[in-house]
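Novice: Need the 3D shape of this:
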Amino acid sequence: MLKIWSMKQQQQQEQKEAAANGDGVVKKKVTAAQIRVQKDLTELSLPSTIKTQFPNPDDLLNFLVSIEPDEGMYQGGRFNFTFKINNNFPHEPPKVKCTQKIYHPNIDLEGNVCLNILREDWKPVLNLNAVLVGLQYLFLEPNASDPLNKDAALDLQRNRDGFKRNVRSSMAGGAVAGERFDNVLR
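Specialist: Purely as a prediction, here's the structure:
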């Protein structure tokens, strides 16, 4: 298990050594957000359907998440998200965006995600695990009563079987109501 405070201690030691050697090289301070994200990441208990990736291992505040639902209407797809965490975390939620154009009531065509804990229900006691589980749940049970994509929500409310057909078609890169979607099938 990673030690949360090890980054801070290492940084202090390096600054002392730099000062003693007369280097004058000052490293950036570790922020409270970085410490909290490191803690959240060490406590993640993700199912095999969710994977995280850090393009820059030195930047814990910006990472990628891939969700591959193993049941429900979105089974067989791979959905990619960017996570951007600012220095006010955990007082502000992470910014989460889907990198693909998908047909989903709670994800608009620009990739914005409608998940209550990413907006008005965010509390500092929530962690990254809660956000990831919430995202996964959106693929198991899309929420038509709080949509970002109103057309998909109406489709789900009015004709569940037709909505399922549209999801399958869109996941394969097809078009729904004249809008072409990204192929997300694995």
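Novice: Could you use CA atoms for every contact and neighbour count after this?
Specialist: Fine.
Novice: Mind jotting down where the strands sit in this structure?
Specialist: 50-53, 62-67, 79-84, 95-98, 175-176, 179-180 (DSSP state E).
Novice: The ones you listed: which one's closest to Gln34?
Specialist: Gln34 sits nearest to strand 62-67 of all those, at 10.5 Å, using C-alpha to C-alpha.
Novice: Could you give me the buried positions within stretch 55-63?
Specialist: 60-63 (16 or more other C-alpha atoms under 10 Å).
Novice: now swap in stretch 157-177 and tell me
Specialist: Buried, per 16+ other C-alpha under 10 Å, within stretch 157-177: 163-164, 166-176.
Novice: Could I get the strands of the chain in a markdown table, plus columns for distance to Ala18?
Specialist: Shown next, in a markdown table, are the strands of the chain (distance: least, C-alpha to C-alpha, whole Å):
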| stretch | distance to Ala18 |
| --- | --- |
| strand 50-53 | 32 |
| strand 62-67 | 28 |
| strand 79-84 | 31 |
| strand 95-98 | 36 |
| strand 175-176 | 59 |
| strand 179-180 | 56 |
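Novice: Next, the second sequence, to be compared with the first:
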Amino acid sequence: MLKIWSMKKQQQEAAAAAPTKSKVQAAQLRVQHDLSRREKDDEDKKNKGMHLNIQFEYEDVENALHFDLVIEPDEGMYKGGSFRFQFDIPETFPFDPPKVKCKQKIYHPNIDIQGNVCLNILREEWKPVLDLNSVAFGLLHIFLEPNASDPLNKEAAEDLRLNREGFKRNIRSSMQGGLVRNEQYDRVLR
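Specialist: Down below sits the predicted model:
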């Protein structure tokens, strides 16, 4: 009887472990698919002599669920900057969005000084049909068109709304590693 009880417990443990493993594998497969599409797009841009302003970088190539994304806008107010984001992909991806955090302290209405990012597709508008490229382009977009109506950094949003030229000066100063409103920012110029 004890042997049957032990076998039943082993089966239950194996069944409980199986869904987690398949979720991780599903998330990894989706990430690999998304990144292979991105690599193809990057290759096309290189062949056309275009600048790659979105780059995926891995510290550990064995761990496809954790990586950095570097955004280098080639136009707009943040032109000349290099911004690094940490991506942590949950096991439930693509049903849940990736966790994204800016690794530098930057002056931006949609990114707070702790690196939290306000991007609608990372919250309430996430859908499994969206991919990592959608997130990457969403991040690039907030550098091209900062959004003052849904801010995480309320002071930067206020500057953008009330004094656009002052906002641009603050961006330049902060990107050089300067002080803005008594807050020291990281140097992010290329």
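Novice: For Phe81 of the first structure, state which of the buried residues of stretch 55-63 of the first structure is nearest.
Specialist: Using C-alpha to C-alpha, these come closest to Phe81 of the first structure at Phe63, 8.5 Å.
Novice: if I pick the closest one, what's in contact with it?
Specialist: 52-56, 82-84 (C-alpha atoms under 8 Å, 6 or more residues apart in numbering).
Novice: 6 Å instead, please
Specialist: Taking C-alpha atoms under 6 Å, 6 or more residues apart in numbering as the criterion, Phe63 of the first structure is in contact with 53-54, 83.
Novice: ditto for Gly80 of the second structure
Specialist: Contacts of Gly80 of the second structure (C-alpha under 6 Å, 6+ apart): 189-190.
Novice: Generate the ChimeraX command that creates a selection of the buried members of the contacts of Phe63 of the first structure.
Specialist: Selection of the buried residues among the contacts of Phe63 of the first structure in ChimeraX, burial being defined by 16+ other C-alpha under 10 Å:
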select :83
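Novice: could I get the contacts of Phe63 of the first structure as a markdown table with distance to Asn127 of the first structure?
Specialist: Shown next, in a markdown table, are the contacts of Phe63 of the first structure (distance: C-alpha to C-alpha, whole Å):
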| residue | distance to Asn127 of the first structure |
| --- | --- |
| Gln53 | 17 |
| Phe54 | 18 |
| Phe83 | 13 |
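Novice: show me where the first structure has helices.
Specialist: 6-21, 32-42, 128-140, 150-158, 160-171 (DSSP state H).
Novice: among those, which is nearest Glu71 of the first structure?
Specialist: Across those, Glu71 of the first structure has its closest neighbour in helix 128-140 (6.9 Å, C-alpha to C-alpha).
Novice: relative to helix 32-42, how tilted is the closest one?
Specialist: Helix 128-140 of the first structure runs at 60 degrees relative to helix 32-42, counting by axes from the mean of the first three to the mean of the last three C-alpha atoms, to 10 degrees.
Novice: residue range for helix 128-140 of the first structure in the second structure?
Specialist: Aligning helix 128-140 of the first structure against the second structure (TM-score structural alignment) gives residues 132-144.
Novice: Since that was my last question, I'll sign off now.
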